[in-house]
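Enquirer: here are the coordinates; sequence isn't available:
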């Protein structure tokens, strides 16, 4: 009877723990949700940097692996890899003078002509860490301080006069410390424009070479065939080299990093393996870290999970076995502590405990781990995030809260995390997808702009996205290109002298706008309304404007000055309950801003032309990312402006004045300083148009008080004074 009672009690505690972990973000549904979102953001980052920089960004760490805990570790970990620097093969220090024969066997596509290459120097004295010697790409001779080469400013000269790539000089070159970016060990931490994230930025290099020290990982026999062979074959993709921030402190020491393969291995875990690892992290954060700061790291725990996964039958990882699963992992950790050696998963000779464990911390750690193993349930439910959730749950014998909706409705912190994550991706789409297209198209050359739109679409296609959901995001970006391309064709039609050519251009632009209008609830439709405005088809334009204006539940997506949208709790729950993908949310609920390039000046409404000219002049003095160098407007504001201009031409004075009042109100609620300046100038133009000259004069002066340079209010005032002067003469 006692055995049965104990068995029932054990089973109830097992499922209570499962549910508590689900409410802390460890259900498979939420894990997949997180992974999918960060994969999407990684793709958006790649698109944002097309033709912009030799740096390629990779999301790494707990967020993209899906192992982030609710309420902690919310930083985005991003590795920037300088693809301009080629690093090939590995050698030993004694072989430096005989590199030619080995390097001749390297496939020529790995080496960029006339650019020096780096060669990895491994040493048994620094397992897991290497140096990178710089050699001539043609002769394969090691370069010295007396040789002229484009990498010399990134190098350190060793005692023999050879050039070694310097970690510090690379970080200094790439990571400029600003108010929003500060050093955090070997990484840089950047405060994000999104209020719920900061980013840890790690800068490194990539090599297709597989290090000799990790050859044993390739050849060792695995009883349970984990990781699977498709993961093992990823060694052909090589690994990364990142600046060291640990035991070996040297300007020329680089750490071997296998983050891409590690990410793929984590993604093969079962839901119970995920839960075990996330529980290990909770134990570290709440029990080990307070007693022994910085002794046990999340990476060490992940390494232990890799070893246990390799040496354990997959059938062991079952729901009703979670206690045994986690205790096996703790046993592994205890064993490594006793030996004072936690072997790196890819290189056994690299001890992850090196420099971490002294006699006192070892004894304390053994004591704590033994206590947890002896009193597992008591110690686990002392963890605050588990205890607080468990107090509101009934002990049961089924797993609940394993999907996003039920979990978020039960746990407010989880709801906030999922909401932030979801809209983080949407903001990432708005910022990353829009900027590069327009950065390619700065010059006022319509034919070149049209050509570059097609080139941009080709570049995106080369990314070869295969995941269905992320492929839909790519398709939406193509719809965004349709909208911008249609704008160029419409502008070209406005100046075309041949009537046949004009008609053909307008018809093609209209087709592209209609294709693009499925992208969101505003930008494509409003550009189509602009085309009708240019053609004096005011009724057609107003029908579109009224359709956009009546669409409720729409949030503004400002790609050039990203802001977290103001989203209500009921709205978030509705989104989650409907379980739409990211693409459908963008189509149904996102209003992308209206962007006007210099080439669109022929087709833009008159008040917008002032802002286009202002942006063109500002471009010479501002960076591409500066809001002053763009003519950009919130969809809601542009809707009101276009409606006002049409009503004015139709002499619908009462409705026109009501619309003007709404435009004035929009200026006050604009969150962006630069958008407010543009909005003030446009409102001043509208006031002047209806005869409120003095009022317009005051608005333009007020705008200049707020911003003295790169402000179109100067031109508005000049024209206003000129018009008043001419009218007084009459």
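Expert: Perfect, I can see it now. Please read all numbers here as calculations on a predicted model, not as lab measurements.
Enquirer: okay, CA-based contacts and neighbour counts for the rest of this
Expert: Will do.
Enquirer: Can you give me the distance of the closest residue to residue 149 other than its chain neighbours to residue 598?
Expert: The shortest distance from residue 149 to any non-neighbouring residue, by CA to CA, 6 or more residues apart in numbering, is to residue 116 (7.1 Å). Note on residue 116: its distance to residue 598, by CA to CA, to the nearest Å, is 40 Å.
Enquirer: same check, this time on residue 319
Expert: 61 Å.
Enquirer: Looking at these two, which is more packed in?
Expert: residue 598 (24 against 17; other CA atoms under 10 Å).
Enquirer: Could I get the contacting residues of the more buried one?
Expert: Residue 598 is in contact with 442, 443, 444, 612, 613, 616, counting by CA atoms under 8 Å, 6 or more residues apart in numbering.
Enquirer: Between the residues you listed, identify the one with the most neighbours.
Expert: Within those, residue 612 tops the neighbour count with 24 neighbours, counted by other CA under 10 Å.
Enquirer: Could you report the distance from that residue to residue 141?
Expert: 54 Å.
Enquirer: for residue 495, same thing?
Expert: 60 Å.
Enquirer: Who has more neighbours out of these two?
Expert: Of the pair residue 495 and residue 141, residue 141 is the one with more neighbours under other CA under 10 Å, namely 16 against 11.
Enquirer: re the thing from before, identify, from the contacts of residue 598, the entry nearest to residue 593.
Expert: residue 612 (15.0 Å; CA to CA).
Enquirer: The helix or strand containing that closest one: what's the following helix or strand?
Expert: For residue 612, the element it lies in under DSSP states H and E is helix 606-619. Next along the chain after helix 606-619, taking DSSP H and E as the criterion, comes strand 631-633.
Enquirer: Against which helices or strands is that following strand packed?
Expert: Secondary-structure packing of strand 631-633 (3 or more CA pairs under 8 Å, 6 or more residues apart in numbering; DSSP states H and E): strand 594-596, helix 606-619.
Enquirer: Go through these and name the closest to residue 100.
Expert: Going by CA to CA, the one of the helices and strands packed on strand 631-633 nearest residue 100 is helix 606-619, 48.3 Å.
Enquirer: Can you tell me the SS state at residue 9?
Expert: With DSSP: H, G, I helix; E, B strand; the rest coil as the basis, residue 9 sits in helix.
Enquirer: quick one: it and residue 227, what's the gap?
Expert: 35 Å.
Enquirer: between those two, which one's more packed in?
Expert: Each of residue 9 and residue 227 has its neighbours counted (other CA under 10 Å); residue 227 has more, 19 against 14.
Enquirer: which SS state does that one fall under?
Expert: Applying three-state DSSP: residue 227 is coil.
Enquirer: quick one, what contacts it?
Expert: 265, 268, 310.
Enquirer: ok, and the first one, which helix or strand is that part of?
Expert: Remark: residue 265 resides in helix 259-267, with elements defined by DSSP H and E.
Enquirer: let's bring in a second model and compare:
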């Protein structure tokens, strides 16, 4: 008896050490959570500045920090669309909004509801079907179908009930769900707010916070529903997120182990028989029904066994109650009798041979690492990543996530602002500054990434206006351009250099370019572009070290965003790049995806090719011909060798124009043809080819 207890305690401690080594420790969990909290904050500030009436919430394992590299967990993003108002009582109706009455009756599955359409002007039901997204039920109610967003593209995301962007190398899959906010907590969920378990968990503070969060309805029906197209699932995801964020490290490790067991033994070959959400729910029930003192490091193995026993009971009974909405059975209609028998047997086999089965888990080399800890195999007999390497790897992907979020936020802001006037832009900057003055720490951190870009864009627009009037840059424009220089290593500096070039101030432009080029040699530099899907830059030991040491601040030192000029900045760019703003003919417009390809109306170029192109032009004006040819050679080498360029076709187009200026028409033609091979539509290379051939014919 005592030996068995000692063995379980020793195994628990060894398991905890292994999970610590692979990044499931308090420090890493908190850092990863903060990273995604920052990204969520940055995107929500951007949506507020852009007046999109949308709030995004990052959910799931990535946001919770309850995953590992080997689990390959996806990213869950909930899009709360505020135009909709879901009510339970007529007093909650709002004038001018899309109001829907939540209906839960004998025809709806527990945890689900129907949505009845109400009038905009007065709190009464609509009596006539407005379009194909609605249906008239037997009671005469106009109900909204949950297929509303099927096939609709919004904000570059195809919303089903949910849309997973699968298979993009180097990134986790993204599961995006559109959701409508409930005006108040649904009655079926509110009973949980007064419930407390054996271990006084969830605490009163947790339940108070949960009560302050939103509930949603999302567009999916129950698998056992008689009306699958009409049901909407009630989501308490923010309350659930609160609970997971308040777990201790042993509870988090138990959850991670459950998911590893799930993936290794219960859901082979990518099947989804039991979902990770079911495992999370089982864990929460177990925590609620045990003393809090049980959940400590030396009891991890016992806690895991308890959770597996509870999961086994759920499978045998075909019933797993939602943690908050108890009437909602998560396993209803989930698997056949044969699959139930198979899963029950697999869980039983694991429980009977738990120690041996743990040693067979390949994910993150957990089984082998555990064998080493238990002195079952000699250390060094098999290679696996050190805890330091894993830590740096996490930091690298945190950097990538933040950098891509910054660039995504920039694109969203430009999409909103490119048609606005100067006054609107200044108002937008004022709103952003309030987040720095009055915001919390996350909002202030988001400000330092968003502000430089917005300052630079505003300064460039002012400069373009003053250049068109008197070919000079106004002092006000220079102030804003200077304020935004530290957006990243290059893009804002290149904009300032381009402004000086366009006003003929070649000496200042050359000085900025020389300094920017030197920065490229101070650190390894990543090219980041969000205009199209691209794999992340290849990771190196040096990059991981820098990310580990500097965290999110390294964005300003090792990132080169692509340089973007909207139409209002046209006088701030060389004429060779202005052509890019007119790449799409009417015939090609139909091949563009509205919510993804809006950048094609702008001039967008990768930083390093633009740097060398500007050098080539400036050295020509300064009659420094040897430097000019060196810049041309660097431009060619960058286009040929840099695998991370997001706008290689644009770089080839400006290189082709350089070749024309060098009186090398054949090489220019080759550049344009190569550009067309990369992008056959929405590419101004066709215009350059026509212009080049026309000039050759005219000269003959």
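Expert: Thanks, I have the structure now. Everything quoted here is computed from the prediction, not taken from an experiment.
Enquirer: can you list the helices and strands packed on strand 631-633 of the first structure in CSV and add distance to residue 581 of the first structure?
Expert: Below are those laid out as CSV (distance: least, CA to CA, whole Å):
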stretch, distance to residue 581 of the first structure
strand 594-596, 24
helix 606-619, 35
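Enquirer: Could you look over those and pick the most buried one?
Expert: Each of those was scored by mean neighbour count; the highest is strand 594-596, a mean of 22, by mean count of other CA atoms under 10 Å.
Enquirer: which outside residues touch that one?
Expert: 523, 604, 612, 630, 631, 632, 633, 634, 635, 638.
Enquirer: so what corresponds to residue 256 of the second structure in the first structure?
Expert: Mapped onto the first structure by TM-score structural alignment, residue 256 of the second structure lines up with residue 278.
Enquirer: no no, residue 190 of the second structure
Expert: In the first structure, residue 190 of the second structure lands on residue 215 (TM-score structural alignment).
Enquirer: Let's verify its match: helix, strand, or coil?
Expert: helix.
Enquirer: what separates it from residue 235 of the first structure, distance-wise?
Expert: Relative to residue 235 of the first structure, and taking CA to CA, residue 215 of the first structure is found at 10 Å.
Enquirer: Neighbour count: those two, which is higher?
Expert: residue 235 (18 against 12).
Enquirer: ok, back up a step: give the contact list for the match of residue 256 of the second structure.
Expert: Contacts of residue 278 of the first structure (CA under 8 Å, 6+ apart): 26, 67, 68, 69.
Enquirer: Tell me which two of the residues you listed sit farthest apart.
Expert: 26 and 68 (8.5 Å).
Enquirer: residues in contact with whatever residue of the first structure lines up with residue 559 of the second structure?
Expert: Using TM-score structural alignment as the criterion, residue 559 of the second structure maps onto residue 590 of the first structure. Contact analysis of residue 590 of the first structure by CA under 8 Å, 6+ apart lists 520, 521, 522, 554, 555, 556, 557.
Enquirer: what about the closest residue to the second one other than its chain neighbours, how many neighbours?
Expert: Yep, that's residue 521 of the first structure we're talking about. Closest residue to residue 521 of the first structure apart from its sequence neighbours, by CA to CA, 6+ apart: residue 591 at 5.3 Å. By the criterion of other CA under 10 Å, residue 591 of the first structure has 24 neighbours.
Enquirer: Residue 591 of the first structure contacts residue 553, doesn't it?
Expert: No. Counting by CA atoms under 8 Å, residue 591 of the first structure does not reach residue 553; the two are 10.2 Å apart.
Enquirer: so what's the nearest residue to residue 59 of the second structure once chain neighbours are set aside up against?
Expert: Nearest non-adjacent residue to residue 59 of the second structure, counting by CA to CA, 6+ apart: residue 76, 5.0 Å away. Listed by CA under 8 Å, 6+ apart, the contact set of residue 76 of the second structure reads 58, 59, 60, 174, 175, 176, 177.
Enquirer: repeat for residue 657 of the second structure
Expert: Residue 657 of the second structure touches 576, 668, counting by CA under 8 Å, 6+ apart.
Enquirer: Then residue 214 of the second structure?
Expert: Residue 214 of the second structure touches 181, 182, 183, 184, 185, 236, 238, counting by CA under 8 Å, 6+ apart.
Enquirer: Quick one: map residue 607 of the first structure onto the second structure.
Expert: Under TM-score structural alignment, residue 607 of the first structure pairs with residue 576 in the second structure.
Enquirer: three-state assignment of the residue lying closest to that match once chain neighbours are set aside?
Expert: Sequence neighbours aside, residue 654 is the residue nearest to residue 576 of the second structure in space, at 6.2 Å (criterion: CA to CA, 6+ apart). Recorded secondary structure, residue 654 of the second structure: helix (three-state DSSP).
Enquirer: Need the counterpart of residue 654 of the second structure in the first structure.
Expert: Match for residue 654 of the second structure (TM-score structural alignment): residue 682.
Enquirer: what about that match, how many residues close to it?
Expert: That count, for residue 682 of the first structure with other CA under 10 Å as the rule, works out to 27.
Enquirer: biggest strand in the first structure by residues?
Expert: strand 198-207 (DSSP state E).
Enquirer: what's it in contact with?
Expert: For strand 198-207 of the first structure, using CA under 8 Å, 6+ apart, the contacting residues are 74-83, 85-89, 170-171, 174, 184, 186-192, 238-243.
Enquirer: quick one: which of those sit in helices?
Expert: 170, 171, 174 (DSSP state H).
Enquirer: just to revisit the earlier point, so for residue 26 and residue 68 of the first structure, which residue has more residues nearby?
Expert: residue 26 (28 against 21).
Enquirer: and the equivalent of residue 34 of the first structure over in the second structure, what is it in contact with?
Expert: Here residue 34 of the first structure is matched to residue 32 in the second structure, going by TM-score structural alignment. With contacts defined as CA under 8 Å, 6+ apart, residue 32 of the second structure is in contact with 62, 63, 65, 394, 398.
Enquirer: so which of these persist in the first structure?
Expert: Shared with the first structure under both residues aligned by TM-score structural alignment, their matches' CA atoms under 8 Å, the contacts from the contacts of residue 32 of the second structure are 62, 63, 65, 398.
Enquirer: what about residue 469 of the first structure, how many neighbours?
Expert: 16.
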